[in-house]
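Enquirer: Sequence first, predicted model second:
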Amino acid sequence: MKKVFYAIAIAATIFTGCSSDDDEPVIKNPVEGELSGEITANKTLPYGNYKLKGMVKINAGVTLTIEKGSTFTADKRDGEAGLVVLKDGILIANGTADEPIVFTEQSKVAGSWAGIIMYGDAPIKGNGGVTSATSEDGLKLNYGGAKVNHSSGSLKYVRVEYAGLVITTNNKEHNGFSFYSVGAGTVLENLVSYKGSDDGFEFYGGSVSAKNLISYGNSDDSFDWQDSWSGELNSNWFAYQTGKANYGMEVEAKGNDNAFWPKVSNITLKRAADAVAETPAGEIQLDAFQFKSNGNGEFSNVVVDGYKSQVAGTIGGVTVNAFPGGAVQVLDVNTYNNQIAGGKIKFSNIKITNSSNTFVSGNAGFVLSAASFLPGTNWGPTNTATGANLTAGKWATVDGVNLLANL
């Protein structure tokens, strides 16, 4: 069995100029090393710069701890790479605002590696109400359990860059962060998914909640969930969509008409003027929120900006037709009947600017409008919403660019 390997080439800590009467700060130099293979025993990686090779897997019953400020760099020339937390494995990666833990790729090209993939043991509801399913990350692992408060560890001030490797759509594809049936005992705070070629964050069922998320420049959806994800303590989510980009949030529940729903407060979804759909001549995805397959949720203090319709013409050398875009799209009749009319999609304190439509009907079987949300408790447009509240720092800065400049 392969085991994790890391070679230390530079001493981890050097003390300089210190005496009993001198409180000068400790100078800490990074180690140099490599992370690869399977992690089969508890391991702590000191502050350092590491090469990330292959699909590194944290086995069940094992804890990997990463010290703040560490950087992991994959190289797509070496093949598929990613960090996988298997069910009952634990990842403790707690950076700080000024010393984040960064996962990146050598070429700085979107879609170059698999990102962070975490498996928990919390409940899901898949197609037909099934309580387990097979992952779409190419690992073909079973996910779905019964432990609502299961913990897979703690991620704080962690940034993932240039991930979202897609090999076969819906069969072997990766996001910046992929959370499979992750439980509510897991801590997810101050995370950045930067310029990936698929979704920034995707939740596959589970009950975990996440605070202070930045999804910046990802080519598919900024935030995505399915399999009846049920996290209710989510706050401060910011998406900035530029270049190729689809939905701000894609919300679905695999057709299950659930009596529960996730809750997210303090949301800012912004689409830059240069953003175009990932496949402008195919399935056009231009909306801040899209609900389908009985997806639902409760959203409060929401700012939506820049979600405009596509104009007929040429984009990237491709001839495209006009297509509506806007703040809220409902794709299918079942979602309209069960979730809109059923009062399971709720917006309170939402501010919409610089967007072509408030509502977009995805099916000829209904007309989505403000009246759909009556008697008013499910729709609350306002000019006072403030959206996400995030603090700048090195955790939210890439190559000198402050990711919160457009917040």
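Expert: Everything's here; your move.
Enquirer: CA atoms for contacts and neighbours, from now on please.
Expert: Noted.
Enquirer: which residues in this protein form helices?
Expert: 333-335 (DSSP state H).
Enquirer: max-length strand in it?
Expert: The single longest strand within the chain, with elements called by DSSP state E, is strand 48-58.
Enquirer: That strand packs against which elements?
Expert: Contacts defined by 3 or more C-alpha pairs under 8 Å, 6 or more residues apart in numbering; DSSP states H and E place strand 48-58 against strand 31-39, strand 71-74, strand 82-85.
Enquirer: now the angle between strand 31-39 and that strand, please.
Expert: 0 degrees (axes from the mean of the first three to the mean of the last three C-alpha atoms, to 10 degrees).
Enquirer: now for the helices and strands packed on strand 48-58, which one comes closest to residue 182?
Expert: Shortest distance between residue 182 and these, using C-alpha to C-alpha, is found for strand 82-85: 10.4 Å.
Enquirer: name the helices or strands packed onto that closest one?
Expert: Packed next to strand 82-85, using 3+ C-alpha pairs under 8 Å, 6+ apart, are strand 48-58, strand 116-119.
Enquirer: let's bring in a second model and compare:
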Amino acid sequence: MKKLILIATAALFTACQNDHLEGSSSSFEMKQTLAEYITASSLPVTPVSGQITSNTTWSGIIEIDGIVTVKNGATLTILPGTYIKAKPKDTAAPTGLLVITKTGKINAVGTETQPIVFTSYRLLDGDENTTPQTGDFAGVILLGDAPTNTPSTTTIDGLFGSDYYYGGGNQDHNGGIMKYVRIEFGGSDILPQVIHEITSLTLAGVGKGTILDHIQVSYGKDDSFEFFGGNVNATNLISFAPDDDNFDFNTGYTGTITCALALADYNSIHSLSGSVYDSNGIELDNNPTGTATSLITHPIINNLTIVGTPKAAFGTMYGKGIYIRRNGKLTINNAVVTGYPTGIKVEGTGSELSSSSDYSSIKIHGFDLAATGTGTASIPAGNLLTGTTASLWGMSQPYFNEGPWNVSPRNCGSFQGSWTKYDFSILE
């Protein structure tokens, strides 16, 4: 049995210093998965670079060289079963970054059995001895002209020029559709220590005319999903083992997310803020400065499951299950949080767990503290637990590292369907 296992820890509490993934003899084997990558590696490879300004269709294996930008009314169609990888580079510039601008669209519709996969080039080289790493594929960015609480000339960190502006007054902005899509080993450092990382899936000023459904983001640098303003709705989202936060909301995002899972792997890499681990299930700010604005960051999340680690000793590598701060607001209905040092924390003037939440349907465990801050006092006391062992909250076995994994009855989004992947090992 030969393994390509996503382990970044030689020693559990020093692992965060490593930005590589090493082999291990103790893996979590939910199902055989890597055979599809070995098979796919024989598909024809199409190199792509620069700007896409007319309708284009991708299939087979696409190799992105640097940044590919879709603009000028063009629609990029990606057929089911297509794999997209990056062309490796040794520079600080991102490679394998797909940007759908305000003037472009994406039509990426996979299927349950043939998802569209953005992934590591190391999984598609036909070599069983190479190991995927976070940051092997820079990510996907969707930009739109839906409302934000920042100027409409704002760009995503590291991208410059009017092609990369986002935000405006078009609540019905339609950036296209992404359905049955996986994004793996994403994220990118651009000018490290100067400009922050690019997230695996970034949605900036994206409007409610856009469709996002059945999307899994795994083993990414920085956050899995990041929403900068806009009001796009999304369904059936999975964030698995990010370096930083699972879901990040800011600059006026006001959409609704229905059926979302955040799942930790305590053997993955973990981000530090100074010497403090700060990976959160949800991180939510109104804006980076925390100022009050006419448009407030206030998502609604229905049917939310955030699963950290089973024991307090592993939990020290994480921050908060839900972290609301800097004038941000959140409405949640039917939510379970377990396996973080703090279950939910609301911090700062103007921040709140909104009174429009169904408090009785919120269940929170924290190793040290279950809930604190504005709005959390309305959660029934029986729904708040603390202790060194995380609560199952009625789930079968929700902790990824602890054997056969199953979050039922909270499996609202086909979390173990054939389109998902949690194990990237080769089984021979």
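Expert: Done, it's in. Note that this is a predicted model, so its numbers are computed, not measured.
Enquirer: What residues does the residue most central in space within structure 1 make contact with?
Expert: Structure 1 has residue 201 as the residue nearest its centroid, 1.3 Å off, counting by C-alpha atoms, centre = their mean. By C-alpha atoms under 8 Å, 6 or more residues apart in numbering, the contact set of residue 201 of structure 1 is 175, 176, 177, 178, 179, 193, 215, 222, 223, 224.
Enquirer: for residue 293 of structure 2, same thing?
Expert: residue 149.
Enquirer: For stretch 169-189 of structure 2, measure first residue to last.
Expert: From its first residue to its last, stretch 169-189 of structure 2 covers 31 Å (C-alpha to C-alpha, to the nearest Å).
Enquirer: Stretch 248-259 of structure 1 now?
Expert: Terminal-residue distance, stretch 248-259 of structure 1 (C-alpha to C-alpha): 24 Å.
Enquirer: ditto for stretch 197-208 of structure 1
Expert: End-to-end distance of stretch 197-208 of structure 1 (C-alpha to C-alpha): 24 Å.
Enquirer: residues in structure 2 aligned with that stretch?
Expert: Mapped onto structure 2 using TM-score structural alignment, stretch 197-208 of structure 1 covers residues 221-232.
Enquirer: Quick one: neighbours of residue 402 of structure 1, just the number.
Expert: Residues lying near residue 402 of structure 1 (other C-alpha atoms under 10 Å) number 14.
Enquirer: gap between it and residue 201 of structure 1?
Expert: Distance from residue 402 of structure 1 to residue 201 of structure 1, by C-alpha to C-alpha: 20 Å.
Enquirer: What of residue 211 of structure 1?
Expert: Taken as C-alpha to C-alpha, the span from residue 211 of structure 1 to residue 201 of structure 1 is 12 Å.
Enquirer: go on, residue 147 of structure 1?
Expert: 22 Å.
Enquirer: Kindly report the same for residue 247 of structure 1.
Expert: Using C-alpha to C-alpha, one gets 12 Å for the distance from residue 247 of structure 1 to residue 201 of structure 1.
Enquirer: anything in contact with each of those two?
Expert: Joint contacts of residue 247 of structure 1 and residue 201 (C-alpha under 8 Å, 6+ apart) are 222, 223.
Enquirer: picking that back up, for the helices and strands packed on strand 82-85 of structure 1, give me a markdown table that also has mean neighbour count.
Expert: Converted to a markdown table, those look like this (neighbours: other C-alpha atoms under 10 Å):
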| stretch | mean neighbour count |
| --- | --- |
| strand 48-58 | 22 |
| strand 116-119 | 24 |
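Enquirer: Would you map the strands across the stretch 51-200 of structure 2?
Expert: With DSSP state E, counting those that start in this stretch as the criterion, the stretch 51-200 of structure 2 has strands at 56-58, 61-70, 75-78, 83-86, 97-100, 105-109, 116-118, 139-143, 154-155, 165-166, 176-184, 188-190, 195-198.
Enquirer: Over in structure 1, tell me which residue corresponds to residue 81 of structure 2.
Expert: By TM-score structural alignment, residue 81 of structure 2 lines up with residue 69.
Enquirer: Could you measure from its match over to residue 103 of structure 1?
Expert: In terms of C-alpha to C-alpha, residue 69 of structure 1 sits 11 Å off from residue 103 of structure 1.
Enquirer: One more: residue 298 of structure 1?
Expert: In terms of C-alpha to C-alpha, residue 298 of structure 1 sits 32 Å off from residue 103 of structure 1.
Enquirer: more crowded one of these two?
Expert: Neighbour count, other C-alpha under 10 Å: between residue 298 of structure 1 and residue 103, residue 103 has more, with 26 against 18.
Enquirer: Looking at structure 2, which strand is longest?
Expert: strand 329-346.
Enquirer: elements contacting that one?
Expert: Other helices and strands packing on strand 329-346 of structure 2, by 3+ C-alpha pairs under 8 Å, 6+ apart, are strand 282-285, strand 300-307, helix 312-315, strand 320-325, strand 352-353, strand 362-372.
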